[in-house]
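>>> model the following, please.
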Amino acid sequence: MNDSAELAREQAAVDSIYQVLDDNRTRYRQQQRAIEAHGATGSPQNRSERDVMSAHLGDQAARLEGVEERLVFGQITPLKGEKLYIGRVGLQDRNHQQVLMDWRAKAATPFYQATARHPLGMASRRHIGLHRRKVISLEDEAFNISHARKEGIELQGEGALLAALQAERSGRMGDIVATIQGEQDRIIRAKTSQILVIQGGPGTGKTAVALHRAAFLLYEQSERLAKSGVLIVGPSPAFLRYIEQVLPALGETGVVSTTISTLLPAVRAQATEHPKIAALKGDLRWVKLIKQAVRSLQRVPDCPQTISVGATKLLLAPQTVREAIKHARLSAKPHNQAREIFVTQVLDALTDQYLDIENRREREQLASAASAAGLEEIETVRDDLSERAFVREEIRANINARRAINLCWMPYSAQNLLRRLYAYPAFLARFAKEFTLAEQEILYRPKTADFTPADVPLLDELAELLGEVPSANSSSSTKAARQVHEKELSRAQAAIEAQGLGDGIVSATMLASRAGESVEQIALSERAYRDRSWTYGHVVVDEAQELSPMDWRCLLRRCPSRSFTVVGDLAQRIWGGKTGWKELLGPAASALEEEAYLTVCYRTPKEIMDLAESVSAAAGRPSPYPVQAVRNDPGCLVTRQVAAIDSPVLENVIKEEIVYLDNQLGKGRGRIALICGKNDFAGLRDICSQLPFRVGIDPISERVCLLDAVTSKGLEFDSVILLEPAHIGKQSVGNLFVAMTRPTRHLVTLHTEPLPAGWN
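Alright, predicted model coming up:
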């Protein structure tokens, strides 16, 4: 609907809502400046109360400042009652009247789930299209008019949805908050408390649904998640850049985004390796191997060890070491932290031995002196505690004692121990009894080799058992910092409760991180990213069909509550084999609470989807959950056999696609990807460098880019030029399925070799 009078009425309503937004932003900032103007005076409790209010107001203002674009996108009119506007955030005017309902609120559910068959008490729904702050389109649906879509698919806001789908790709994923469909909304609002799997084929919006679910949980469980945060795990850095604007556009920023390769602080696992080696590293047999390797660092000597401390000879007996090891293990602390208990007990035993020797020597000397003087005995006055402390430190500092103790309980870092396992076959063989000799051999690599993504869960497993390598001042400084933080946390919590802000977006933990000069002032997301042992309130895992069992152990460690949203498509899995999510989740399978299915493909034309599924089926990998595409485009497929894929061929094809997109979307708009097999990438990059226009390798910022099929996972483009599909299919049928389903408009295929079976 584009009736001018109706557009004007809605424009007035939208203007009014934006005015409330501006007023709230201004009021929050003014109140924050007024509070901060008082300065850091008064009692600690007074300062905490000022800090908590300032932080609360600042965060409220920042949240509203991030939701300018498409603030209002819908309206619902109940059969009884007043119409309700739906938007990115909830807004109240100065009189506390609700002028805009947050899309995540329960009252907004009918906007997404009402249909003609099930109107949920609604008379009508309106989609409002905005450009900046101007109303440019209206689309109405009346629920008292019965209608049925072809093939049983009901699309909410069909006009708005198709407009969004037909818009050019920008290089960044946009939110779908204005066009969420009913099946998507039910998954977003699902009440599962543990693992929810979202199975969805290409173009079903599964990634967007997962991100909107994260935003929904941050809204619904704000108090819990404000303290722990949300972790998003994606398949590649390019994918994370692609989705990074979605949650901020929904008013949520307290999220950590990472790949498996960058999950551990200070570890960058960017090297590549053969898929067979990566699969072997993902095997759960590593759990036992790693545990035994760490235990091997705690060893009892075969015979007593002589330690010279000055003129005194001490013996470190095997029994002493055995008892100290047993005592340290009972603490259940990681290896490097339990070592201090071991060292303490060994030092105590050596100190006792030293004092016994010295006391015996002293008694003998005094007896000899008394005999020479004709006395029965000579009395002495001793400070036993002072002497014991002195002797203990002398032994601790003695190089011979340190060497002997280290040989019995060696401190070790996770990285050094894993490098040692790879570089020394005999050392690995001691613990790899469940691995064949051939498996052990392919794990070998020099100690200087870089880590790969498959090493990350092994490093994490080792770090969990080893703990941090102690430094000279780490214990005392950490303890002091913890005491300061706990004090600030207690004070902040009291301030929050005193001002009734417990349900706000500022928590005591957030405030404590800002309070006091001795506490580092960093955001929760940054603190979580730096801390390997941080546990999150919720974890979103995308392209989860590729994770190994060891990957899952690594992720489960970061979310003890098992609150996960797991996203993927079994048809896009690189390797075949396991066919169900229960199998693929490995150690996480016991926490699987619900599997949800997205069945409608919105992005990819039906012709492309049919072709991709035909090729996969012919290769013996039929899609276990085929989807129904809602768009037809008979001209979307172009297939050409060429003598060679060289500069002239690529130049002509790319120019044709640029002209096509310029005509369809406007000059310079739309994005093109050249997708090839991994082994073809280097050669094609050289060819592209000879073209008279730029072909980059960054799929986010370049209008025309070259990338391999694996890197294209999760991304989308207006046009895809698929190069030698047979090469991709030989490496992985799943990768070919991924590459074929990236475009929203055109799939142009160039090949010199025969096309894969099933290509009609």
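>>> switch to C-alpha atoms for all contacts and neighbour counts from now on
Fine.
>>> and the residue lying closest to residue 630 once chain neighbours are set aside, what does it touch?
Leaving aside its chain neighbours, residue 630 sits nearest to residue 602 (5.9 Å; criterion: Cα to Cα, 6 or more residues apart in numbering). Going by Cα atoms under 8 Å, 6 or more residues apart in numbering, residue 602 touches 165, 203-205, 629-631.
>>> next, count neighbours for residue 747.
Applying other Cα atoms under 10 Å, we find 26 residues neighbouring residue 747.
>>> tell me the spacing between it and residue 400.
71 Å (Cα to Cα, to the nearest Å).
>>> then residue 14?
For residue 14 relative to residue 400 (Cα to Cα), the value is 79 Å.
>>> settle it for me: which of these two has more neighbours?
Set side by side, residue 14 and residue 400 show more neighbours around residue 14, with 23 against 15, by other Cα under 10 Å.
>>> which strand or helix spans that one?
helix 4-36 (DSSP states H and E).
>>> and for whichever helix or strand comes after that helix, what are the contacting residues?
Following helix 4-36 in sequence order, the next helix or strand is helix 44-65 (DSSP H and E). For helix 44-65, the surrounding residues in contact (Cα under 8 Å, 6+ apart) are 21, 24-26, 28-29, 31-33, 35-36, 40-41, 89, 251-252, 491-492, 495-496, 499, 504-506, 511, 515.
>>> now show me the structure for the sequence below, then we'll compare the two:
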Amino acid sequence: MPGHRLAPDIPGDQHQPDPPDSLSPLNDHPSDPPRDPAKVTAGPPEVPIGDEPTDVLQAERAHLAISRAALRAMREHAQSLSADAAGDWVSRQVLQGLLDQRVAALADHPDTPLFFGRLDRAGDDDLPVTIHVGRRHVHDDGSRPLVIDWRAPVSRAFYQARPSEPMGVRLRRRFGFHGGELTAYEDEPLDQGTALKESRILTEEIERPRTGPMRDIVATIQPDQDEIVRADLTRTVCVQGAPGTGKTAVGLHRAAYLLFTHREKLSRAGVMIVGPNRAFLSYISSVLPALGEVKVDQTTVAGILGDHAAPEDPAIATIKGDARMAPVLHRALWLHISKPEEGVLITRGVNRFRVPDHEVREIVAALRGTTRYGPGRAALAQRLAHAVLVRMEQRGESPDDRVQDAVARSKPVKQLVDQIWPKVTPQQVLFRLLSDGDFLAAAAAKSDLTPEEREALLWAKPPRSWKSAKWSAADAGLLDELADLIERTPTLGHVVVDEAQDLSAMQLRALGRRCRTGSATVLGDLAQGTTPWSARSWEEVLRHLGFDEGDVTELTLGFRVPREVLDFAARLLPSVAPTLAAPRSLRPGAGSLTVRRAGDLTAALVEAVRAAAAREGSIGVIAADAATPAAADALAAAGLPHDLLGPDSSAEQRVSVIPASLAKGLEYDHVIVVEPAEIADAEARGLARLYVVLTRAVTALTVLHTRDLPPQLT
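Coordinates of the predicted model:
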């Protein structure tokens, strides 16, 4: 039976659980208030290892102090290293960058537990009998490990071991912390064959009020999540996750695991996290640094493709995002190549060398379609120059590579290449495609776009030139496709894509080009698809990414959203995603849902915010985008400090007013949803948007309305 004890010399256990995307880490926030110790000491009284609770905690605190001192020594040693030994300035800069990263990775956060678990092993191998599992590896000056990184193979037993398969572990210990101070422990015997009881530390960790940005879940990763996290680098993993199942956290922890396991390879190739918006990235920004990974790019699709934001009809954006645009763009680019009508004549001294037009046509035909447009243009110049060199050799000359390069750069060759294979930019090609009806018709075969779709794509009033064109977000995907057809897009070592169900086929193709190795983590929830082009299946998403195979895993067990709230939101599922299984929550959440019809919506909102403010945790007021200014004005008039969240802003106040379109991926302890019918009516997939909004609460949800609720909710 688990033993869960509190140190008698501490005035009350200060441990407060924190509901995460899944199960949150033992990572207390410094602002967390103290709690009633009775909530912690309610566990079984036995301590399986036979020591007194005070002795156990004192010994573990001593190990924590030694470990922190060792980490400081490791960091000081890293700071003492100099890059001056490098031979040249460039090498010194590179080495100094690596040293800076090492120092940053060894930072010790005093409010974060250095280790969160311990394994007592059977000791039948060369590994230590006792292992403390933490966020990073720590060793003393004799290289003796004091804390083992959670990503190390031996640490897997902390997440996967169970009485039926103990994995060589005799006992697993979990720790409770507050502000980095060890306050409690809980033991789980794994070698006695008896079923484990529910972990109180784990349960309370789920229910701790959330404050500040998202934190890691490394202390509470569940076995099914751990399998995803430790999936091999060569595998593409797709996670369909209901609200609160921890899909985002799993993706971030998989990135951290892969960086640990394949450090050298991924340090060269790079890892990228792609989120839906800047507010979301701000929310998750501290997770990887807390795990010691300080050099991971975190960006949005707009950050990759270009922040183009010209307004556009959603119907037109849907056509531009369709995969049928890919062959249209391909033909549009290669239509710029013209049929050679003449050869090339090179004069060197008194000699003249001619390559006839029929041979030029053969060279162009051999190159066309076998290379990208840009390299093909360069290869054409070299092929023409080589044909000239053949003629020189036939006359008894002995030209070398320098002569061939000179001929390739000569004016006659350059003029012919410009005439046949002109240099173009993605913007030039797309401008011509959207402004020239005949060219669009030639590029779009009958099987690609209908006449009505072609007519919709054409600009009503084309800009004067491609330089003055204002591009939309959908255009950005087309420009990236063209850019890759001209020059190959560099490939990363691993890409994590969150909220992937909302990306168009052309956006997915753009991301797939950046992970051609097939190493990607794709995260999302089909039920939360809110764009007109939202995916209907993950097989479709993987196909657009360019992966013929991928492991699709569904997470349906939630840890964050209370069951009462999740069941209410799930009434929308038959309308927005009828093929998905209804999510389940481990948290009953009795009394967590309040649905109230208000006579005065403004007064009801102010009252609800004040009531929530009397309790612990963050507060999110979510309304239709057009209604958020009025909600913010109402709070300001009532003297309630708040932030009005924008696409590129992050919250600083305890109360945030959030447009419904930005709520995805965020979470708050107390959520107040204003006028659900208005959110549902604001866009074509408004019910899916409402499903997202209703699942942002981790403690309590209050729904205020004057209009009738959508019938699915009644």
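>>> now a PyMOL select for only the buried ones of the contacts of helix 44-65 of the first structure.
To isolate the buried members of the contacts of helix 44-65 of the first structure in PyMOL, using 16 or more other Cα atoms under 10 Å:
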select buried, resi 21+24+25+28+29+32+89+251+252+491+492+495+496+505+506+511+515
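>>> will you turn the contacts of residue 602 of the first structure into a markdown table that also has secondary structure and distance to residue 136 of the first structure?
Compiled in a markdown table, the contacts of residue 602 of the first structure are given as follows (DSSP: H, G, I helix; E, B strand; the rest coil; distance: Cα to Cα, whole Å):
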| residue | secondary structure | distance to residue 136 of the first structure |
| --- | --- | --- |
| 165 | helix | 17 |
| 203 | coil | 27 |
| 204 | coil | 27 |
| 205 | coil | 25 |
| 629 | strand | 28 |
| 630 | coil | 25 |
| 631 | coil | 24 |
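>>> would you reformat these as JSON lines and include neighbour count and distance to residue 69 of the first structure?
Listed next are these as JSON lines, based on neighbours: other Cα atoms under 10 Å; distance: Cα to Cα, whole Å:
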{"residue": "165", "neighbour count": "17", "distance to residue 69 of the first structure": "18"}
{"residue": "203", "neighbour count": "25", "distance to residue 69 of the first structure": "24"}
{"residue": "204", "neighbour count": "22", "distance to residue 69 of the first structure": "24"}
{"residue": "205", "neighbour count": "19", "distance to residue 69 of the first structure": "21"}
{"residue": "629", "neighbour count": "22", "distance to residue 69 of the first structure": "29"}
{"residue": "630", "neighbour count": "17", "distance to residue 69 of the first structure": "27"}
{"residue": "631", "neighbour count": "16", "distance to residue 69 of the first structure": "27"}
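>>> export those to a markdown table and tack on distance to residue 316 of the first structure?
Below are those laid out as a markdown table (distance: Cα to Cα, whole Å):
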| residue | distance to residue 316 of the first structure |
| --- | --- |
| 165 | 75 |
| 203 | 68 |
| 204 | 67 |
| 205 | 66 |
| 629 | 75 |
| 630 | 77 |
| 631 | 79 |
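>>> which residues does residue 562 of the first structure contact?
193-195, 538, 556, 591.
>>> give me that answer again for 7 Å
When contacts are counted by Cα atoms under 7 Å, 6 or more residues apart in numbering, residue 562 of the first structure is found next to 194-195, 556, 591.
>>> then residue 354 of the first structure?
residue 314.
>>> most surrounded residue in the contacts of residue 562 of the first structure?
Counting by other Cα under 10 Å, top hit in these: residue 195 with 24 neighbours.
>>> for that residue, give its distance to residue 630 of the first structure.
From residue 195 of the first structure over to residue 630 of the first structure (counting by Cα to Cα), the distance is 29 Å.
>>> excluding covalently adjacent residues, which one is nearest to residue 398 of the first structure?
residue 309 (6.7 Å).
>>> for residue 747 of the first structure, see how far away the residue nearest to residue 630 of the first structure is.
From residue 602 of the first structure to residue 747 of the first structure the distance is 16 Å (Cα to Cα).
>>> how about residue 268 of the first structure?
35 Å.
>>> same deal with residue 159 of the first structure?
Residue 159 of the first structure is 24 Å from residue 747 of the first structure, by Cα to Cα.
>>> widest-spaced pair of the contacts of residue 602 of the first structure?
Pairwise distances across these (Cα to Cα) peak at 14.5 Å, for the pair 205 and 631.
>>> strands - which of the contacts of residue 562 of the first structure land there?
Counting by DSSP state E, these place residue 195 in strands.
>>> now the contacts of residue 562 of the first structure as CSV including distance to residue 123 of the first structure?
Converted to CSV, the contacts of residue 562 of the first structure look like this (distance: Cα to Cα, whole Å):
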residue, distance to residue 123 of the first structure
194, 36
195, 36
556, 45
591, 41
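>>> which of the contacts of residue 562 of the first structure sits closest to residue 187 of the first structure?
residue 195 (12.3 Å).
>>> list the contacts of that closest one.
562-566, 591-594.
>>> for it, give its distance to residue 592 of the first structure.
5 Å.
>>> thought residue 2 of the first structure was touching residue 137?
Yes: if you go by Cα atoms under 7 Å, residue 2 of the first structure and residue 137 touch, sitting 5.9 Å apart.
>>> more neighbours, the two?
residue 137 (18 against 12).
>>> how about the secondary structure of the closest residue to the more buried one other than its chain neighbours?
Nearest residue to residue 137 of the first structure, sequence neighbours excluded (Cα to Cα, 6+ apart): residue 129, at 4.8 Å. When classified by DSSP: H, G, I helix; E, B strand; the rest coil, residue 129 of the first structure comes out as strand.
>>> residue in the second structure matching residue 129 of the first structure?
Alignment note: residue 129 of the first structure maps to residue 176 in the second structure; criterion TM-score structural alignment.
>>> could you verify my assumption that its match touches residue 184?
Yes: contact criterion Cα under 7 Å: residue 176 of the second structure and residue 184 qualify, at 4.6 Å.
>>> hmm, back to that, ok, of the contacts of residue 602 of the first structure, which one's closest to residue 530 of the first structure?
So of these, ranked by how close each gets to residue 530 of the first structure (Cα to Cα), first place is residue 205, at 31.0 Å.
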